[in-house]
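Peer 1: Below: sequence and its predicted model.
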Amino acid sequence: MKYPDAEARLRYYEKVPTEIFEDSKKASKHVAKEIADLIRQRNKNDKNTVLGLATGSTPTKVYDELVRLHKEEGLSFKNVITFNLDEYYPMEPDSLQSYVRFMKEHLFDHIDIPDEQVHIPDGTVEEDKVTEYCKLYEQQIRDAGGIDIQLLGIGRTGHIGFNEPGSRPDSRTRLITLDRITRKDAASDFFGEEYVPRRAITMGVGTILDARRVIMMAWGEGKAPVIQEAIEGPIRESVPATYLQNHTDATVILDDASSAELTRRKTPWLLTSCDWDDQMIRKGVVWLCRKVDKPVLKLTDEDYNEHGMGDLLTQFGPAYDINIKVFNELQHTITGWPGGKPEADDTNRPERAKPFPKRVIIFSPHPDDDVISMGGTLIRLVEHGHDVHVAYQTSGNIAVFDDDVVRFVDFVSDYNELFGMEHEEAEEMLSEIKSFLKDKTPGQVDSEEIKEIKGLIRRNETKAAARYCGLSEGKLHFLDLPFYETGRVKKKPLSQADVDIVTELLREVKPHQVYAAGDLSDPHGTHRVCLQAIYKALETCKDDDWIEDCFVWLYRGAWQEWDINQIEMAVPLSPQELAKKRKAIFKHQSQKDRPLFPGPDPREFWQRSEERNRNTARLYDKLGFAEYEAIEAFVQYRL
């Protein structure tokens, strides 16, 4: 692929052609269009199109768009032959986690592809016949004429398909043992790492590289480090995705977040001249401080010149002027008054002095995100006298262990017995619940009664945490958005009903401040959907009289933190405030010690949050600002 000289310089370190889109939806539509164009071209000539397909959250929007094109624009799949990359082993095709089931739900049940033209590795083949089966799978691909377009995601280990680190470039379809990190990442789908199969059948790297066209996709900040390795790093067995560098027609498709570690996005000034706007200047200066291990005000002309930033120095220098500008900008982000300081000059403060007190809504995707990610700020807002409301967007009921249900059921049973209460109907229901849980298989959807109990457990933990933070129960809003209530990790798409619930609360409270989770690396996607619901609700309210005076602040903390050059409001916490925040998190007992869905980080949520808050404070300290115990950080979303 040829690029203009300036663009080519930006891509200097990229060894695979890479396209970056604003978000995963636009990127997925681009990929789906390429697939659809090929299918239409082949259909006109009465020829087959052979697709290699992937599973997981990455390609789902591509499949959604292909389904739309079929239903609304008549795209026919009658001449399409598909081969899926992989399948867990052993795995029954109708199991909840089966890739057969996944592909039917997301694509095959909604298009006109003949069943006999669909190929997915069989997780039920007897073990002594797996080798022969894999050879047959390879032969079927050859008989179909080879794969025209192969879709790929990428795992945190750099795996493509289930080709784990150590896979050779000439490997073929085979039975492999899954890496520990891969199994940990899959734990949420199986309701516990102990239930994740240890093996899988996968196409080999060589099989993938035989495809005439390969498209690898990645979304979200969590994939940024491994994407940088795959695209800019050396080819090596420890990162199998790097083998794509040898393919003659491979392209990597990214959203904005997953591209963050690429040189052209992270440090473009090292490659070419930049458009040095305020945001880029701040980003460059913070990077330079960390590179030379100096605070902002100690940077010299030589530091700028020797580290690829002479262009900035020429335009805005000397160093002293640039340093003062960035130092003042960073200093103005720090405030102990997240709701605004009354009777103060707010010219250089992130929040307005008036009105005071403010009406505030803190949206919490799960029942504990509020205290995990901004517990210190929440407590500060309450102590300062603001009218603080907290809206819990989902019940969080799937993240409760079955043992907790049994414990609460036993409590109710013993309570009735202790006080001589005769509730035969209740006792019968409690017996049925225990019986269900005793026979429950991993990943089986809970009964409605059990989902209700798990929801109540989390709701009452939420009330305890809110009381500890100084909030009355009347300020808590349990939205229970419908998209979440499936009883499974896989959720329904966001609907108008979800948006209407959020809109109703906004119009009821008419907030001056809204806080929402911008922590989009949440691997299960709930944060992303909840934020989308808020954005759509705010758009619905755009003509309301209150919205002109409403600031929207995005927090992070459970899964990642804002880069310091992005932060627009930094709220310092003392050791005592950090300890109080921790105790509020501890009120969520069902998530303590070992949460059901920990994600890739094995630490408890309070440990992750504190480490991120302390690290933000350390970064401010190294840049030359006051030394705080911890800092909670926010970025403003402009309506």
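Peer 2: Sure thing, it's come through.
Peer 1: From here on, just use CA atoms for contacts and neighbour counts.
Peer 2: Fine.
Peer 1: Quickly find the element holding residue 175.
Peer 2: Element membership of residue 175, judged by DSSP states H and E, is strand 174-177.
Peer 1: actually residue 460, not the one I wrote
Peer 2: Per DSSP H and E: helix 448-468 holds residue 460.
Peer 1: And stretch 178-193, what's buried?
Peer 2: 178-179, 182-193 (16 or more other Cα atoms under 10 Å).
Peer 1: which stretches of the stretch 101-250 of the chain form strands?
Peer 2: 118-119, 149-152, 174-177, 199-202, 213-218, 250-255 (DSSP state E, counting those that start in this stretch).
Peer 1: ditto for the stretch 401-550 of the chain
Peer 2: Under DSSP E, counting those that start in this stretch, the stretch 401-550 of the chain gives strands at 476-478, 513-517.
Peer 1: let's bring in a second model and compare:
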Amino acid sequence: MKLDVTELKSIAYKEAGKFEDTRFEKIHNVIFESSNKASNVVAHEIAALIRKKQTQGLPCVLGLATGSSPIKVYEELVRMHKEEGLSFSNVVTFNLDEYYPMDKNNIQSYYYFMHVHLFNHVDILSENIHIPNGKIPVDELYQFCIDYEMKIKSYGGLDFQLLGIGRTGHIGFNEPGSHLNSATRSITLDYITRADAASSFLSLDNVPRKAITMGIGTIKSAKRIVLLAWGNNKAQIIKQAIEGKITSNIPATYLQEHDNTTFVLDYEASTELTRVKTPWLVTSCLWTDSLKLKAVVWLSELLNKPILKLTDKDYNNNGMSGLLTEEGTAYHLNIKMFNQLQQTITGWPGGKPNADDTYRPERATPQKKRVIIFSPHPDDDVISMGGTFDRLVEQGHDVHVAYQTSGNIAVSDEETIKFAEIASLYEPNPEINKIISNIKSKKESDIDCLEVRNLKGKIRRSESLGATRYLGLKDKNVHFLDLPFYETGTIKKGNLTEVDVNIMCELIASIKPHQIYAAGDLADPHGTHRVCLNALFMALEKLKYESYMSDCWVWLYRGAWHEWESYEIDMAIPMSPDQVLKKRHAIFYHQSQKDGVMFQGDDSREFWVRAEDRNRLTAKKYNDLGLAEYAAIEAFKRYHF
């Protein structure tokens, strides 16, 4: 039978253990440790509803969403159809939205998305699939929207509505300013929404400016609503939607008025909720060491006071009297937390030789370590940890860099033609001519041919070698893995397979590292960082019982999008002004990614500027907490496997 809020809540307790009503929250929500587990729970609720309707001889009317959030839900539904006999013969679907104008056969269309991820793999009747027509003539659009509404009502409304959420707080394409009672209509897309979609369209200029969307009123009429949100780039808007006041500026807040809505979150998306970020403001806490540090850093930042200047009154006035009861006085607690932060700072990322390492983030031995720096794309290494990279090489460690993907789709056609035309001047050949011809004749939705993708990959390789040579690394220590999951020629990547994981395992086994550095971005805008990290985790799981892995430590860095919070940092590597410049120059070797980055989201700064600003901000945060002042700091969190 269909799961209601109470039943879903009980599943959340069992699977994630992360639900409780608080005075701050106005929408029921559950938090899972991973989006995969959360997606499975939602898929099983949908399946239970389909089966219940089948036993009643009734259609099951589903409102469906697109984007990255529901993909795993659809994958699980497809699995249940193929392996458990779940039939979609009684299912009627209405999609939330579609770009306008948009041909249904365009790979960016939501018609294409839904068929690739769900409809092509189940037994749903084609006449039961309803998706807004992105090619409807302008003079017919108004009537089409009315007809779409009437069609939904003819089935008695939506039994279940699946939603994602945009960073503007939009649901469907109901952008800020949308009215509570709005129905299906055309709408102009917000700049942030278009910027978030730019990676899929290979350029902001290619993203349509308009869309057709179900209205807020249409969505709210659904009998059951489940909203999915994954990743820390959704954390701030999730907090506003769940805890904020109802406002048209954040359309998702309208869901506070729906009595059968659940927000299903992964941990990263929940991190700004009061009960997660500052649980001591909600209830009494079990004060673990990590929570103590988080609380003290939060209080220091809230009051704009260095840690060592916090007083008993400061703690008591901000809901932390229970912490003082455990620790005795602010004086003792402050010193303890200050020392803990101080001990994260080191100029020796590979460990300081012949030094007492009791309170250092890294081991002193072995003095010279074998190191692998995993870089999802061929520039993440220098963007995210260029200063640390330089230190490791300078201090004599056996450093290896492994570029997990080719990064070929991030090279513009204009940049590729430039290289191809230069090559043809020296040695004209049919392959180069084919590349130039293919690019010049390519249509907006065309996929690059293999020859073009290969050239784009070689451009990224040559840039990477330029940067690693500049930092003093020998070419034999640079590894281009070209993980197969990435090589689709499109933004949509393949699934991670054993082939990808085995490539990772083979490299790790051949080097037997004492240190591994990897990108810990869990909300990378187009998913490659997350998949590359999963590939590493799967490789570590396979190799963890090998003798050499007992002496291997894993350090996670973050990229150009986010940084670790001060209380999360386990190792902080300070950089001098000269090292900041050296890092900048290493980034400059990646010329194809400079002066107009293809995947920069809504941040117009170039990656080298973002990296410097982020490193300076980390240093400033440490200084504001009362620690030494540095020009910049690169931060790492240790992963225990």
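Peer 2: All right, it came through fine. A quick note: this is a predicted structure, and the numbers were derived from the prediction, not measured.
Peer 1: Please report how far the corresponding residue of the first structure for residue 227 of the second structure lies from residue 82 of the first structure.
Peer 2: With TM-score structural alignment as the criterion, residue 227 of the second structure lines up with residue 216 in the first structure. Residue 216 of the first structure sits 17 Å away from residue 82 of the first structure, taking Cα to Cα, to the nearest Å as the criterion.
Peer 1: Can you report how many residues lie near the match of residue 227 of the second structure?
Peer 2: Using other Cα atoms under 10 Å, residue 216 of the first structure has 22 other residues around it.
Peer 1: now do residue 425 of the first structure
Peer 2: 9.
Peer 1: same check, this time on residue 245 of the second structure
Peer 2: Residue 245 of the second structure, neighbours per other Cα under 10 Å, totals 13.
Peer 1: OK, contacts around the counterpart of it in the first structure?
Peer 2: In the first structure, the residue paired with residue 245 of the second structure according to TM-score structural alignment is residue 234. For residue 234 of the first structure, the contacting residues are residue 242, by Cα atoms under 8 Å, 6 or more residues apart in numbering.
Peer 1: repeat that with 7 Å
Peer 2: Under the criterion of Cα atoms under 7 Å, 6 or more residues apart in numbering, residue 234 of the first structure has no neighbours.
Peer 1: just residue 193 of the first structure next, same as before
Peer 2: By Cα under 7 Å, 6+ apart, the contact list for residue 193 of the first structure reads 183-184, 187.
Peer 1: switch to 6 Å and redo it
Peer 2: Applying Cα atoms under 6 Å, 6 or more residues apart in numbering to residue 193 of the first structure gives the contacts 184, 187.
Peer 1: With distance to residue 539 of the first structure added, can I get the strands of the stretch 101-250 of the first structure in TSV?
Peer 2: As requested, the strands of the stretch 101-250 of the first structure are arranged in TSV below (distance: least, Cα to Cα, whole Å):
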stretch	distance to residue 539 of the first structure
strand 118-119	42
strand 149-152	35
strand 174-177	48
strand 199-202	44
strand 213-218	28
strand 250-255	23
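Peer 1: Residue 34 of the first structure is nearest to which of these?
Peer 2: In terms of Cα to Cα, the element of the strands of the stretch 101-250 of the first structure nearest to residue 34 of the first structure is strand 149-152, at 9.4 Å.
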